[in-house]
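Peer 1: Predicted model follows, preceded by the sequence.
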Amino acid sequence: MKALLLKLALPLLALASVSIWLNSYTYTDGFLLNLATELIGIVITVAYVDWVLKAHEKKAWMGTSVRIADRLRNLSNASVSGLRSSLGFGTEVLNHEILQSGDLKKINREVMRVGVQVLQPSMRARLEVLDGKGWKTLAAHLQGTWQEAERLLQFSHRLESVDIELLFDLQQEAQSALTFWRTFPDIAGVPDKDLPLTRSNTRELKSAWNDMTAKALTRFVDVAMAISDRSNAQAADRLG
């Protein structure tokens, strides 16, 4: 909408400027000056109407927008917390004083801190020792995250384009992290000594796929954090 207003306003303001400039060099009995005044009036009127409509819409949808922001923040929390649990980290990596505070924003920031400072640096090492049961748990979490993002996309008419892109990105990274499990379920999580014999080096294949999965999960945490940051900012803006 902002881009549309600029496309409308800029040509009118340019035409008004030209009219004022020509009026100083050409005698038109005030026609050009009146034209410039009318054009500027149109721009002001359009800008005012746009402001009124946006203010009305923001007020009418404030409750819905705040709840959507809450669901986005909950999604970011669940995405990282589920990943933490799937990789074998307990709640000991979290600040329990913050968890007991009941402050949802502080808890959200603490969950994101763990995602960046604890999960990402250890992602590759954790995948290396993840067993078959752990992979099933991780796969179920990533699939659940994908589905929750899909449910939120039903409100796309109330989401900003950046939020929609982030939800798509979260789904994409979840799918990328699932590729190893879906393609080689007989290799993912299997101890090296128990790997099946193949024509290629199965240990190298497993290691390469663990590398790719770790990178996808690292990006997964980055996207979850971006969703968290935006949802917190949006909630603050709408309530403020």
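Peer 2: Now that the structure is in, tell me what you want to look at. Predicted, not measured: the structure shown is a model, and the values here were computed from it.

Peer 1: from here on, contacts and neighbour counts on C-alpha atoms
Peer 2: Will do.

Peer 1: and the gap between the residue most central in space within the chain and residue 210?
Peer 2: The centroid of the chain falls nearest to residue 166 when counting by C-alpha atoms, centre = their mean (3.0 Å). To residue 210, residue 166 is 24 Å away according to C-alpha to C-alpha, to the nearest Å.

Peer 1: What of residue 97?
Peer 2: Distance from residue 97 to residue 210, by C-alpha to C-alpha: 35 Å.

Peer 1: The helix or strand that contains residue 125: which residues count as buried?
Peer 2: Applying DSSP states H and E as the criterion places residue 125 in helix 120-129. Under the neighbour-count criterion of 16 or more other C-alpha atoms under 10 Å, helix 120-129 has 120, 123-124, 126-128 buried.

Peer 1: Show me the strands in the protein, by range?
Peer 2: For the chain, no strands are identified by DSSP state E.

Peer 1: in it, which spans are helices?
Peer 2: For the chain, applying DSSP state H gives helices covering 2-23, 31-60, 62-86, 96-99, 104-114, 120-129, 132-152, 161-183, 202-239.

Peer 1: the inter-axis angle of the second one versus helix 62-86?
Peer 2: Calculated by axes from the mean of the first three to the mean of the last three C-alpha atoms, to 10 degrees, helix 31-60 forms an angle of 60 degrees with helix 62-86.

Peer 1: Now do helix 31-60 and helix 2-23, the angle between them.
Peer 2: Using the same axes, to 10 degrees: helix 31-60 against helix 2-23 is 160 degrees.

Peer 1: got it, and the longest one?
Peer 2: Using the same axes, to 10 degrees, the direction of helix 202-239 lies 60 degrees away from that of helix 2-23.

Peer 1: Near residue 8, how many residues? Count them for me, please.
Peer 2: 13 (other C-alpha atoms under 10 Å).

Peer 1: what about versus this one:
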Amino acid sequence: MQKPLYQRVITDLEKQIKKMNPNARLPSERQLLIKYGISRNTIRLALQNLEERGLIYRLHGKGTFVASVVLDQPNIGGMYSFSEELKRAGQKASTQNRSLELVIPNQHIIEQLNLAENEQVYELVRIRLANNQPRIFSKSYLPARLFPDFKITDLQNQQLYGVFKQKYNQIGVMAFEDVQAVSLSEQEGQYLDEKAGSPCLKIFRKTINEKNIPIEFTISLARGDKFIYRSRQYNKLF
């Protein structure tokens, strides 16, 4: 099946960007409009996609430029899903849902999810794979009062956030993340098919809904040799 025009424009621009020198200027929006014969809104959405992924940057009144560093590793940060990031990198994503159980969380998780003392959460243990190779090991904590009767079989044919939306009408609108550079323990290395002591990214992620209520807290270990964590900062003057 042929890709939608929007995706084809993104793919074509991405190929061009990776052949260009860092900080090289891209064609103007007007030039891209003429080249692709599509609407200005579509061009802007395509550029926004590339900017959010760290491939380009824009300077007000000056134009759009190739980012200083363009890496092939998927970006593990931002609101993009693991599956979408791997797809963009030409890899196949899959998930092993290892276990799901009700637990009494520790104090750190209680604080992150604004829980009452002794309030139960679901602990979901997963391994995310790229081309059938382990890449991320994670434990997600979900308040039981928000996700009653949650079952691991809910994840057989649907992604976690899809279950949130379809079964519980819970939509994450914002995520807060802290990232540490750590070394894998022996057990963690076994989960990720990597040697103990290997570098990895430890990511603490809290997701909130439109009512500013925490709905998920996840602790992930991502292989440091397979992912990049990319963020964007903007000067409020521009």
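Peer 2: Yes, it's here. None of the values given here were measured: they were computed from a predicted structure.

Peer 1: Send over the TM-score of the superposed chains.
Peer 2: TM-score for the superposed chains, counting by TM-score structural alignment, normalised by the length of structure 2: 0.20, backed by 85 aligned residues with a C-alpha RMSD of 6.1 Å.

Peer 1: about what we covered before: can you list the buried residues of helix 120-129 of structure 1 in JSON lines and add distance to residue 65 of structure 1?
Peer 2: Putting these into JSON lines (distance: C-alpha to C-alpha, whole Å) gives the following:
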{"residue": "120", "distance to residue 65 of structure 1": "31"}
{"residue": "123", "distance to residue 65 of structure 1": "34"}
{"residue": "124", "distance to residue 65 of structure 1": "37"}
{"residue": "126", "distance to residue 65 of structure 1": "38"}
{"residue": "127", "distance to residue 65 of structure 1": "38"}
{"residue": "128", "distance to residue 65 of structure 1": "41"}
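
Peer 1: ok, the residues you listed vs residue 18 of structure 1, which is closest?
Peer 2: Lowest distance from residue 18 of structure 1 to the buried residues of helix 120-129 of structure 1 (C-alpha to C-alpha) belongs to residue 120, with 57.9 Å.

Peer 1: Who has more neighbours out of residue 97 and residue 210 of structure 1?
Peer 2: residue 210 (22 against 9).

Peer 1: Measure how buried residue 44 of structure 2 is and give me the count.
Peer 2: By other C-alpha under 10 Å, 14 other residues sit near residue 44 of structure 2.

Peer 1: for the helix or strand harbouring it, packing partners?
Peer 2: Using DSSP H and E, residue 44 of structure 2 maps to helix 40-52. Packed against helix 40-52 of structure 2 by the contact rule (3 or more C-alpha pairs under 8 Å, 6 or more residues apart in numbering; DSSP states H and E) you find helix 5-17, helix 29-36, strand 56-59.

Peer 1: Would you mark the buried spots in that helix?
Peer 2: 42-43, 46-48, 50-52.

Peer 1: Report the angle between that helix and helix 29-36.
Peer 2: 110 degrees.

Peer 1: picking that back up, against residue 213 of structure 1, how distant is the residue nearest to the centre of structure 1?
Peer 2: Remark: distance between residue 166 of structure 1 and residue 213 of structure 1 (C-alpha to C-alpha) = 19 Å.

Peer 1: how about the strands in structure 2?
Peer 2: 56-59, 63-66, 93-103, 121-130, 133-143, 174-183, 199-208, 214-223.

Peer 1: Ok, which of those strands comes nearest residue 168 of structure 2?
Peer 2: Closest to residue 168 of structure 2 of those, according to C-alpha to C-alpha: strand 214-223, at 10.9 Å.

Peer 1: Next, the angle from that closest one to strand 133-143.
Peer 2: Using the same axes, to 10 degrees, strand 214-223 of structure 2 lies at 160 degrees relative to strand 133-143.

Peer 1: quick one: contacts of the helix holding residue 44 of structure 2?
Peer 2: 6-7, 9-10, 14, 29, 32-33, 56-58, 232 (C-alpha atoms under 8 Å, 6 or more residues apart in numbering).

Peer 1: Separate out the buried members of those.
Peer 2: 9-10, 14, 29, 32-33, 56-58.

Peer 1: how about TSV for those, with distance to residue 142 of structure 2 added?
Peer 2: Below are these laid out as TSV (distance: C-alpha to C-alpha, whole Å):
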residue	distance to residue 142 of structure 2
9	38
10	35
14	37
29	43
32	45
33	45
56	36
57	36
58	38
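
Peer 1: Looking at these, which two lie furthest apart in space?
Peer 2: 33 and 57 (18.8 Å).

Peer 1: ok, how many other residues are close to residue 166 of structure 2?
Peer 2: With other C-alpha under 10 Å as criterion, residue 166 of structure 2 counts 11.

Peer 1: try residue 211 of structure 1
Peer 2: Counted with other C-alpha under 10 Å, residue 211 of structure 1 comes out at 16.

Peer 1: follow-up on the earlier one: please produce JSON lines containing the strands of structure 2, extended by distance to residue 111 of structure 2.
Peer 2: JSON lines is the format used below for those (distance: least, C-alpha to C-alpha, whole Å):
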{"stretch": "strand 56-59", "distance to residue 111 of structure 2": "37"}
{"stretch": "strand 63-66", "distance to residue 111 of structure 2": "41"}
{"stretch": "strand 93-103", "distance to residue 111 of structure 2": "15"}
{"stretch": "strand 121-130", "distance to residue 111 of structure 2": "13"}
{"stretch": "strand 133-143", "distance to residue 111 of structure 2": "12"}
{"stretch": "strand 174-183", "distance to residue 111 of structure 2": "14"}
{"stretch": "strand 199-208", "distance to residue 111 of structure 2": "11"}
{"stretch": "strand 214-223", "distance to residue 111 of structure 2": "10"}
